[in-house]
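1. The sequence and its predicted three-dimensional model are supplied below.
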Amino acid sequence: MTDQASASTSGAASVAPSALRMSRGVTVTWWYTLSGVMGFNLSLVLFWSLMLVGWGKPLGEVLIVGIGGLVWTASTLPLLFDYRHRDESTATLRRRVIVPVLVAVVYGIAAGLVSGSWLVGAVPIVQSLVLLSWQRGVRLRFVAASTILLFCLWLIDMGVPFTATGDAADMAGIWTLGLYSVFVPFLTVLSLWWWDVLIMLDRARISEARLGATQERLRVATDVHDLQGHHLQVIALQLELTEKLLSRGDPEAAVEQLRLARTSVDEARQGTRDLATRFRSVSLGDELANARDLLRAAGISADASIGPDADAAPADVLGPVIRETTTNVLRHGGGRRAHLTLTRTPDSTWRYEITNDVAPNAVRSDDGAGLAGIERRAAEAGGTLDVGQDGDEFAVVVTIPARGVA
């Protein structure tokens, strides 16, 4: 989104600051990551419980593993949220992670004693420790060491079957249990690594946008400096020459230099105005795209239909109209969808329309200053404003004659 659109809708942007702070795709990916890790943990608990049932373990022991596993899975949520909001520059183990780690240790000891498996007892502890906010490089070494440890414990379990029979079915179950349990910490770290990559990409996107804005400001400052510096230098020389001509007794030449200085002032003023107009001007196609992106960032499903010759429409009239109507939707609509259209009708009239659904509890403005300003702009350009509501559908239509713009 361009800086011009962001500045013109600064009042609307405050509607959803959190949505503008982080892109929606990254936020959704976080929930995918969280649900993936929780799915790993729940599948482990379910698998262990079913294996104990298949091996004929008492119901009480199965409940200890199953219900305790649910408590342990719930205890990993604080670890995941702490990981999401961590600061990599000052990554430390906080006190609030002590309780979840203790829950994992207690559950691991209980599950290991009940099942008679070293692997079942070690996996919950390792899995919770993997989720801690380790410093860069520490987690990778920890996962490598813990995977080797779990593999060794799995080999020990292979020599001590859970049941007295030790038949092929039991051994197949131990093989399946071991393969999945050993690699769950690695799969968890892989999910966290993917989340870290997306965060880095999102931060790079934000940094790139800020760098672009900074470069644009530097370019504007350079252009203003070059423009004003040139004219001010010329004016200073002309005034200095005027002073010398007056001291020599040549008033006519001095007056001529004053006229030239006034002309230089007019040129500097016009150059500044042209420079400001060049940086303020945004094509209507970009205006509509910016409005659509802003609505989407605020959680509204928005789309835009732009005519092929939309850039030929009067931007000085319709540009502020697009920005004002977008602001109205954000402030007063409270709905979930919006549609923007800019087309040229067969009778050479530009038609801009924005429709949105209105929530039943939406707060409506009583002063109508926004619509009044739009109507005034349209009237000055020889156009009209039509406002209507059909059920929960609110529509604003602005028509501007193609040749009626002053």
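-> Now that the structure is in, tell me what you want to look at. Computed from a prediction, not measured in an experiment: that's the story for all the values here. Numbers count the residues shown, from 1 in each chain.
2. okay, CA-based contacts and neighbour counts for the rest of this
-> OK.
3. Tell me which stretches of the stretch 251-400 of the chain form strands.
-> 301-306, 337-344, 349-357, 384-390, 393-401 (DSSP state E, counting those that start in this stretch).
4. Serialize these to CSV and add fields for mean neighbour count and distance to residue 182.
-> As requested, these are exported to CSV (neighbours: other C-alpha atoms under 10 Å; distance: least, C-alpha to C-alpha, whole Å):
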stretch, mean neighbour count, distance to residue 182
strand 301-306, 18, 43
strand 337-344, 20, 47
strand 349-357, 21, 52
strand 384-390, 13, 60
strand 393-401, 20, 56
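5. Include distance to residue 258 when you put those strands into a markdown table, please.
-> Output for these, formatted as a markdown table (distance: least, C-alpha to C-alpha, whole Å):
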| stretch | distance to residue 258 |
| --- | --- |
| strand 301-306 | 52 |
| strand 337-344 | 50 |
| strand 349-357 | 48 |
| strand 384-390 | 48 |
| strand 393-401 | 45 |
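6. which one of those strands lies closest to residue 313?
-> strand 349-357 (6.8 Å; C-alpha to C-alpha).
7. and the comparison structure, right after this:
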Amino acid sequence: MSAMTGWWSRRSVAGKVELYTRWTFHLFVPIELFAFGGIPLSRSADSPLSTAGAVGLCLWVLVHALLCGFLASRSLDHTTGVRPRPVRLATGVAAATATGNLAVVVLWTTGALPDASVNASVIVGTAVFTVGTLALCVDGVRRMLYVALGAGLVTALPVVLLGHGLLPGAATVVAVAVGGCGTAGACGFSSWLLGVVQELERSRDLKARLAVAEERLRFGRDLHDVMGRNLSVIALKSELAVQLTRRGRPEGVDQMVEVQRIAQESQREVREVVRGYREADLRVELEGARGVLDAAGIDCAVDAPAVELPSGVQSALGWVVRETTTNVLRHGDPRRCAIALRRTADGVLLTVENDGAAVRDGAAAPGRTGSGLAGLRERLGAVGGTLEAGFVDPHSFRVTARVPLAVPEQTGTRQERETVA
């Protein structure tokens, strides 16, 4: 079942809205063909319209429907930012519609197409669908209104000038204007909605990238604060030790001892930065997660009663909240996220669960996690904790962290010690 519906479930909200909008406009082609192209064929037996005339009108409606479908596709490409605005194509479709309808009116006048009701339905129908398609290419309700009124006047002008009377001309203007306004409103709203959803999707991706960039900047600032000051002192004391040694002064040894002490202190501080620098505060991370997810339109429920926890446990769980929040923003299509903190008999249990997750060609299948979750497992392993991550159902992902209250004194991992060394 998942293989049959995966083409839909694997898409984001923006992708689903785009697919729905595109296929809606693709369906306009058969709708126009059967609604207006079928009228000449169905009426040919009961009216003076010949079979050749009926087939000709049907072919004109078919060509027009295909042109409008192609223009709608290009206009949606502009809405999604793939292509520029199709101004030339829109102008060509408008000119083709005006020319085709003029030919219908001329043939109507000469008697080649004698059925007035059939001719009127064809020219009004093609004009209305043209207005709806052109509405995808313009911005603003006022411009859409101008397109509908202009199409009504252009369509009715040949009817009046070729001697069919003012009343049919006025009826044509009203029919095209009213039908065009309704079609333009529906099409314009669909295009606007697609643009809004695309912008929200880009904003969410931007927030995720900003969160990662902020984390990198914070890491860089901490390393600069730790190493910049200490390396300056080491350089100064080393230079002083060299000068004292050249003069045969015993104080040079004391300076080198001080350099050794500062180097060891720097090594310890860098290890703390690599391991979980500046002790992430769990409460701050929980409030930050709530604010970021709410700003992204994700309903975030935080159930975390106030409990006294050792600093090492708070730091480790703060990192879990920070990393899982970033993952929620960057992966899947979540609408809600639940964060719960519970104190057990011998430790603390933190769960982060969100919906909108999907298996993408096995890349996010349970048991196959990215480097972010692998880093969390390493951090929690350093304090004797464990991390479990996986799907609880086809569209919900849960991360569970367990940390004992008795945090080991030596919290640096072997990899961190090797890296620093």
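-> Right, received. Where do you want to start? Source: prediction; values computed, not measured.
8. What would you report as the TM-score here?
-> Put the two chains on top of each other and the TM-score (TM-score structural alignment, normalised by the length of structure 1) is 0.55; 359 aligned residues with a C-alpha RMSD of 6.6 Å.
9. Quick one: closest of the strands of the stretch 251-400 of structure 1 to residue 236 of structure 1.
-> Per C-alpha to C-alpha, nearest to residue 236 of structure 1 of the strands of the stretch 251-400 of structure 1: strand 393-401, 46.6 Å.
10. So what's the gap between that closest one and the chain middle?
-> 31 Å (C-alpha atoms, centre = their mean, to the nearest Å).
11. name the helices or strands packed onto that strand?
-> The helices and strands touching strand 393-401 of structure 1, judged by 3 or more C-alpha pairs under 8 Å, 6 or more residues apart in numbering; DSSP states H and E, are strand 349-357, helix 369-380, strand 384-390.
12. Out of these, flag the one nearest residue 178 of structure 1.
-> It's strand 349-357; of these, that one is closest to residue 178 of structure 1 (C-alpha to C-alpha) at 54.3 Å.
13. Which stretches in structure 1 count as helices?
-> Assigned by DSSP state H, structure 1 shows helices spanning 3-8, 10-13, 17-21, 24-54, 59-84, 98-115, 118-130, 138-159, 168-247, 251-280, 284-297, 315-328, 369-380.
14. Most tightly packed of those helices?
-> helix 118-130 (a mean of 24; mean count of other C-alpha atoms under 10 Å).
15. what's the closest of the helices and strands packed on strand 393-401 of structure 1 to residue 231 of structure 1?
-> helix 369-380 (35.3 Å).
16. For residue 51 of structure 1, find the nearest of the strands of the stretch 251-400 of structure 1.
-> Of the strands of the stretch 251-400 of structure 1, nearest to residue 51 of structure 1 by C-alpha to C-alpha is strand 301-306, at 46.9 Å.
17. Run the angle between the closest one and strand 337-344 for me.
-> 0 degrees (axes from the mean of the first three to the mean of the last three C-alpha atoms, to 10 degrees).
18. List the contacts of strand 301-306 of structure 1.
-> Residues outside strand 301-306 of structure 1 that contact it (C-alpha atoms under 8 Å, 6 or more residues apart in numbering): 285, 288-289, 292-293, 295-296, 336-343.
19. what does stretch 194-206 of structure 1 give?
-> Residues contacting stretch 194-206 of structure 1 (C-alpha under 8 Å, 6+ apart): 22-23, 26, 29-30, 33.
20. What mean distance separates it from the matching residues in structure 2?
-> Aligned to structure 2 and superposed, stretch 194-206 of structure 1 gives a mean residue distance of 4.7 Å (mean C-alpha distance after the TM-score superposition for structure 1).
21. Now find how far off-centre that stretch is within its chain.
-> 11 Å.
22. what do you get for stretch 254-266 of structure 2?
-> 52 Å.
23. so where is it in structure 1?
-> Under TM-score structural alignment, stretch 254-266 of structure 2 corresponds to residues 256-268 of structure 1.
24. thought residue 8 of structure 2 was touching residue 14?
-> No: counting by C-alpha atoms under 8 Å, residue 8 of structure 2 does not reach residue 14; the two are 11.6 Å apart.
25. how near is the one residue sitting closest to the centre of structure 2 to residue 334 of structure 2?
-> Taking C-alpha atoms, centre = their mean, the centroid of structure 2 lies closest to residue 201, which sits 2.2 Å from it. Residue 201 of structure 2 sits 12 Å away from residue 334 of structure 2, going by C-alpha to C-alpha, to the nearest Å.
26. Tally up the residues packed near residue 359 of structure 1, please.
-> 14 (other C-alpha atoms under 10 Å).
27. surely it meets residue 337?
-> No: look at residue 359 of structure 1 against residue 337 with C-alpha under 8 Å: they stay out of range, at 10.5 Å.
28. From one end of stretch 395-406 of structure 1 to the other, what's the distance?
-> 27 Å.
29. and the residue lying farthest from the centre of structure 1, how far is that from residue 16 of structure 1?
-> Here structure 1 reaches farthest from its C-alpha mean at residue 249, the gap being 70.2 Å by C-alpha atoms, centre = their mean. Counting by C-alpha to C-alpha, the separation of residue 249 of structure 1 from residue 16 of structure 1 is 69 Å.
30. Please apply the same query to residue 389 of structure 1.
-> 25 Å.
31. And residue 296 of structure 1, by the same measure?
-> 10 Å.
32. same question, residue 25 of structure 1
-> Taken as C-alpha to C-alpha, the span from residue 25 of structure 1 to residue 16 of structure 1 is 16 Å.
33. closest to residue 42 of structure 1 out of the strands of the stretch 251-400 of structure 1?
-> Going by C-alpha to C-alpha, the one of the strands of the stretch 251-400 of structure 1 nearest residue 42 of structure 1 is strand 301-306, 34.2 Å.
34. what angle separates the closest one from helix 284-297?
-> Going by the same axes, to 10 degrees, strand 301-306 of structure 1 makes 170 degrees with helix 284-297.
35. Make CSV from the helices of structure 1 and add distance to residue 406 of structure 1 to it.
-> Output for those, formatted as CSV (distance: least, C-alpha to C-alpha, whole Å):
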stretch, distance to residue 406 of structure 1
helix 3-8, 23
helix 10-13, 28
helix 17-21, 37
helix 24-54, 42
helix 59-84, 55
helix 98-115, 70
helix 118-130, 68
helix 138-159, 67
helix 168-247, 29
helix 251-280, 17
helix 284-297, 18
helix 315-328, 10
helix 369-380, 8
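36. Would you mind saying which of those helices lies nearest residue 355 of structure 1?
-> helix 315-328 (9.7 Å).
37. ok and that closest one relative to strand 349-357, angle-wise?
-> Using the same axes, to 10 degrees: helix 315-328 of structure 1 against strand 349-357 is 10 degrees.
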